[in-house]
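Undergrad: what follows is a predicted structure for the sequence shown.
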Amino acid sequence: MKAISSLRLTRRLLCLLGSSVLACSAFAQTWPTKPIKVILPFAAGGGGDTVMRPISQKLAEALGQQVVLENIPGAGGALGMRAAIRVPTDGHTFVMISNTHAIIETLQPNLGYVTLKDFVPVTYMASLPLVLVVNPNLPVKTTQELLAYDKQHPGKLNYASSGSGTIYHLVTEQFKYMTGSQMTHVPYKSSAVARTDVISGQVDLMIDGLATMKPFIESGRVRALGVGAATRHPHLPNVPPVADAVPGFNEDAWVGMMAPAGTPQVAVDRFSAEIGKLLANPEVRKLYADQGMGVQGSTPAAFGLTVKNDIDKWAYIIKTAKVKAD
């Protein structure tokens, strides 16, 4: 009797497993069944738009459904993440994240979510080089001269960022820590507003994305002192790395895609694969390269490791440099 009962239990489990496989297969074949929303937790015109908008139409064509982009900025990117966890986990909502989200995981302890618990990774998308710029009226032309000026005028310099806890805030705080400078942080609601005040001279300097700052560098409205990477960037061949004056400084920004926890894995895998195909397209790669960005897709697991490593890295820097949210 026990053998018969065990056999019946095994058969029942196999039937349930078979039903699950069939259900997953059916979901994979029909997904997506409605427009897909991608939440961009950044202000319009920022790095998220720069990366996502050029491929949204091609992505929609590949998936057979409209891809709707919705900007929900605020709280260093946390508002968009909170909005994403309130939607049904039916595979039709995704959210773009950046290393700002890895930073605020430590800097803002009451986010209302835990990144790697309440979200699942989808794919890495792009790296966005950074550049240190000053208002042209500031009498410095190199990073070394900036540091000398700061030493001669302690507490006089101020720097802009797109908000407390953003990547632009933390890389500048790291710069301060590594150089012992005494610049004052002036947080803004977006990079665009911060950039405007650097250009007008309301604020002295800023570390910003190269892609968005490049036109203002070329027009002479700001002066570039150094790029964030360890080597020169082909779009600014005459601008040395910040690392020439600050050994060990090597930072850029990145963006990738996540989905609310509970999103069907087949939707995650398909969305990741289709983005990866687009990022491998020579035409798309050239479009990004023309803006100074590097692009690469990844598996969900590989991107999850990137996010974890960055959370750990910035937690250490925040603790070591004693960075506080403004």
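TA: Happy to help now that I have it.

Undergrad: every contact and neighbour count from this point should use C-alpha atoms.
TA: Will do.

Undergrad: tell me where the longest helix sits in this structure.
TA: For the chain, the longest helix by residue count, based on DSSP state H, is helix 2-30.

Undergrad: in that helix, what's buried?
TA: Using 16 or more other Cα atoms under 10 Å as the test for burial, helix 2-30 gives residue 28.

Undergrad: quick check: next helix or strand after it?
TA: The first helix or strand that comes after helix 2-30 along the chain, using DSSP states H and E, is strand 36-40.

Undergrad: list the helices and strands the next helix or strand after that next one packs on?
TA: Next along the chain after strand 36-40, taking DSSP H and E as the criterion, comes helix 47-63. With contacts defined as 3 or more Cα pairs under 8 Å, 6 or more residues apart in numbering; DSSP states H and E, the packing partners of helix 47-63 are strand 67-71, strand 119-134, helix 265-280.

Undergrad: now the angle between helix 265-280 and the longest helix of the chain, please.
TA: 40 degrees (axes from the mean of the first three to the mean of the last three Cα atoms, to 10 degrees).

Undergrad: single out the most deeply packed of the helices and strands packed on helix 47-63.
TA: Ranked by mean neighbour count under mean count of other Cα atoms under 10 Å, the helices and strands packed on helix 47-63 are led by strand 119-134, which reaches a mean of 26.

Undergrad: try this one next to it:
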Amino acid sequence: MKSTLMLAGALSLIATMAVAQDKPVLTVYAPDYFTSEWGPGPAIEKGFEAICDCDLKFVAGDVLPRVMLEGDKTSADVVIGLNTDVTAKARATGLFAPHNEDTSNLSMPVKWDDPIFLPFDWSDLAFVYDKTKLKNPPHSFAELLDAPKDAYKIVIEDPRSSIAGLSLLLWVKAIYGDQAEAAWEKLAPKILTVTPGWSEAYGMFTDGEADMVLSYVTSPAYHIMAENDDSKLAAIFPEGHYFTPELAAQLKSSKHPELAQKFMDYILSPAFQKMIVTANWSFPAKLPHDQLPKVFQDLPMPDKTLYIGEAEAEKLRGPALEEWQRALAK
């Protein structure tokens, strides 16, 4: 009897494994932060698998370089976590297919009509400070630039390796145009250091090594909700703040195009959008403001949003980087 039960159990396990192996695998390339245990990836995987009758597999890493290296032989069906600073390069590969989503009613401050790259969240760039330590934060970008050299110790990210750092170049360019280099010359003495990425910069700030850090208007929400700490604030400037969306796209070469499309549909679903808020600490691309957690509803926000389109940003990238390097070298 015992051996019969063991045999039945073994056959059941084999049958279960066979069913699992029969399920199609949807492969999604995503950045490390997205797939980490504290990122949105695990919840999204569980949620999508509950409706897709498939196995969702996240592959973490540097998304676009890997896809470009693999070309149309890539195993990715979908990529997620791209930004507008790379979409011109990504579009030029011809590897991506239309997302086929209605973007006319997204809850973003910028109208979105790109047929290839689909936004799933967004925030505005901002300098974040601790109100208990910095009693006189700047109330405008001009005030930040014109303050005495020793007024602030600021940490920013390198535009050559960081999305936030590159967005700062475009933010300064959007406000100051041809005078951007002069603006950088004023800001340079207040920059304590330039870090390779956001994590290093924000860590220095939270460790008390800097007065301000280049981050996002949504960053204080994390401290309030996760740490019960309301001391971190974003400095809001009347000149406007730079809009930074995160994007997804499906591959033309996908082995499971119907599943890939289903995932694109899922991205704009309420289930996905609600996961993003407190897992990625950003505003979801399609969720009414009154459905956000109250902390997000109450965040101070700029009256003016600044954004440079893909083609113009691509043209400005090289000259803006040269201006930045010259100013910080003086």
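TA: Thanks, I have the structure now. Remember, it's a predicted structure, so these values are computed and weren't measured experimentally.

Undergrad: on that earlier part again, just so I know, which of the helices and strands packed on helix 47-63 of the first structure lies nearest residue 153 of the first structure?
TA: strand 119-134 (15.7 Å; Cα to Cα).

Undergrad: which residue packs closest to the residue positioned nearest the centre of the first structure, ignoring adjacent ones?
TA: Closest to where the C-alpha atoms of the first structure average out (Cα atoms, centre = their mean) is residue 98, at 1.7 Å. Excluding its sequence neighbours, the residue lying closest to residue 98 of the first structure (Cα to Cα, 6 or more residues apart in numbering) is residue 255, at 4.2 Å.

Undergrad: helices along the stretch 51-200 of the first structure, start to end?
TA: Listed in chain order, the helices of the stretch 51-200 of the first structure (DSSP state H, counting those that start in this stretch) span 78-84, 99-107, 115-118, 143-152, 167-179, 191-200.

Undergrad: nearest to residue 316 of the first structure, of those helices?
TA: Closest among the helices of the stretch 51-200 of the first structure, using Cα to Cα: helix 99-107, at 9.3 Å.

Undergrad: which helices and strands does that closest one pack with?
TA: Counting contacts by 3+ Cα pairs under 8 Å, 6+ apart, helix 99-107 of the first structure is packed against helix 167-179, strand 252-260, helix 300-321.

Undergrad: residue 45 of the second structure maps to what in the first structure?
TA: In the first structure, residue 45 of the second structure lines up with residue 56, judged by TM-score structural alignment.

Undergrad: in space, what's closest to its match - neighbours in sequence excluded?
TA: That would be residue 67: by Cα to Cα, 6+ apart, it lies 6.1 Å from residue 56 of the first structure.

Undergrad: corresponding residue for that neighbour in the second structure?
TA: In the second structure, residue 67 of the first structure lines up with residue 56, judged by TM-score structural alignment.

Undergrad: swap in residue 263 of the first structure?
TA: Checking TM-score structural alignment: residue 263 of the first structure goes with residue 254.

Undergrad: distance check, that match against residue 28 of the second structure.
TA: 10 Å (Cα to Cα, to the nearest Å).

Undergrad: which residues are in contact with each of those two?
TA: Here residue 254 of the second structure and residue 28 have 76, 77, 78 as joint contacts, going by Cα atoms under 8 Å, 6 or more residues apart in numbering.

Undergrad: now do the aligned partner of residue 275 of the first structure in the second structure against residue 281 of the second structure, distance only.
TA: Taking TM-score structural alignment, the alignment pairs residue 275 of the first structure with residue 264 from the second structure. Using Cα to Cα, residue 264 of the second structure is found at 21 Å from residue 281 of the second structure.

Undergrad: over to residue 309 of the second structure?
TA: For residue 309 of the second structure, the distance to residue 281 of the second structure equals 24 Å [Cα to Cα].

Undergrad: for residue 216 of the second structure, same thing?
TA: In terms of Cα to Cα, residue 216 of the second structure sits 9 Å off from residue 281 of the second structure.

Undergrad: quick one, what contacts residue 282 of the second structure?
TA: Here residue 282 of the second structure is in contact with 121, 122, 123, 218, 276 (Cα under 8 Å, 6+ apart).

Undergrad: looking at the residues you listed, which is nearest residue 235 of the second structure?
TA: Using Cα to Cα, the contacts of residue 282 of the second structure come closest to residue 235 of the second structure at residue 218, 11.4 Å.

Undergrad: the closest one contacts residue 123, correct?
TA: Yes - at 6.5 Å, residue 218 of the second structure counts as touching residue 123 under the criterion of Cα atoms under 8 Å.

Undergrad: find residues that contact each of these two.
TA: With Cα under 8 Å, 6+ apart as the test, residue 218 of the second structure and residue 123 both reach 282, 283.

Undergrad: contacting residues around the residue nearest to residue 56 of the first structure?
TA: Shown here is residue 67 of the first structure, whose contacts under the criterion Cα under 8 Å, 6+ apart are 35, 36, 37, 38, 56, 57, 59, 60.

Undergrad: thinking again about what came up before, deepest of the helices and strands packed on helix 99-107 of the first structure, which one?
TA: The highest mean neighbour count among those, using mean count of other Cα under 10 Å, belongs to strand 252-260: a mean of 25.

Undergrad: what's the closest of the helices and strands packed on helix 47-63 of the first structure to residue 26 of the first structure?
TA: Of these, nearest to residue 26 of the first structure by Cα to Cα is helix 265-280, at 10.3 Å.

Undergrad: got the angle between that closest one and helix 47-63?
TA: Relative orientation of helix 265-280 of the first structure versus helix 47-63 (the same axes, to 10 degrees): 110 degrees.

Undergrad: show me what whichever helix or strand comes after helix 265-280 of the first structure is packed up against.
TA: Using DSSP H and E, the next helix or strand after helix 265-280 of the first structure towards the C-terminus is helix 282-289. Where contact means 3+ Cα pairs under 8 Å, 6+ apart, helix 282-289 of the first structure is packed against strand 294-295.

Undergrad: what span of the second structure is the strand it packs on aligned with?
TA: Counting by TM-score structural alignment, strand 294-295 of the first structure sits on residues 284-285 of the second structure.

Undergrad: not counting sequence-adjacent ones, nearest residue to residue 295 of the second structure?
TA: residue 221 (6.2 Å).

Undergrad: I am finished for the moment; much appreciated.
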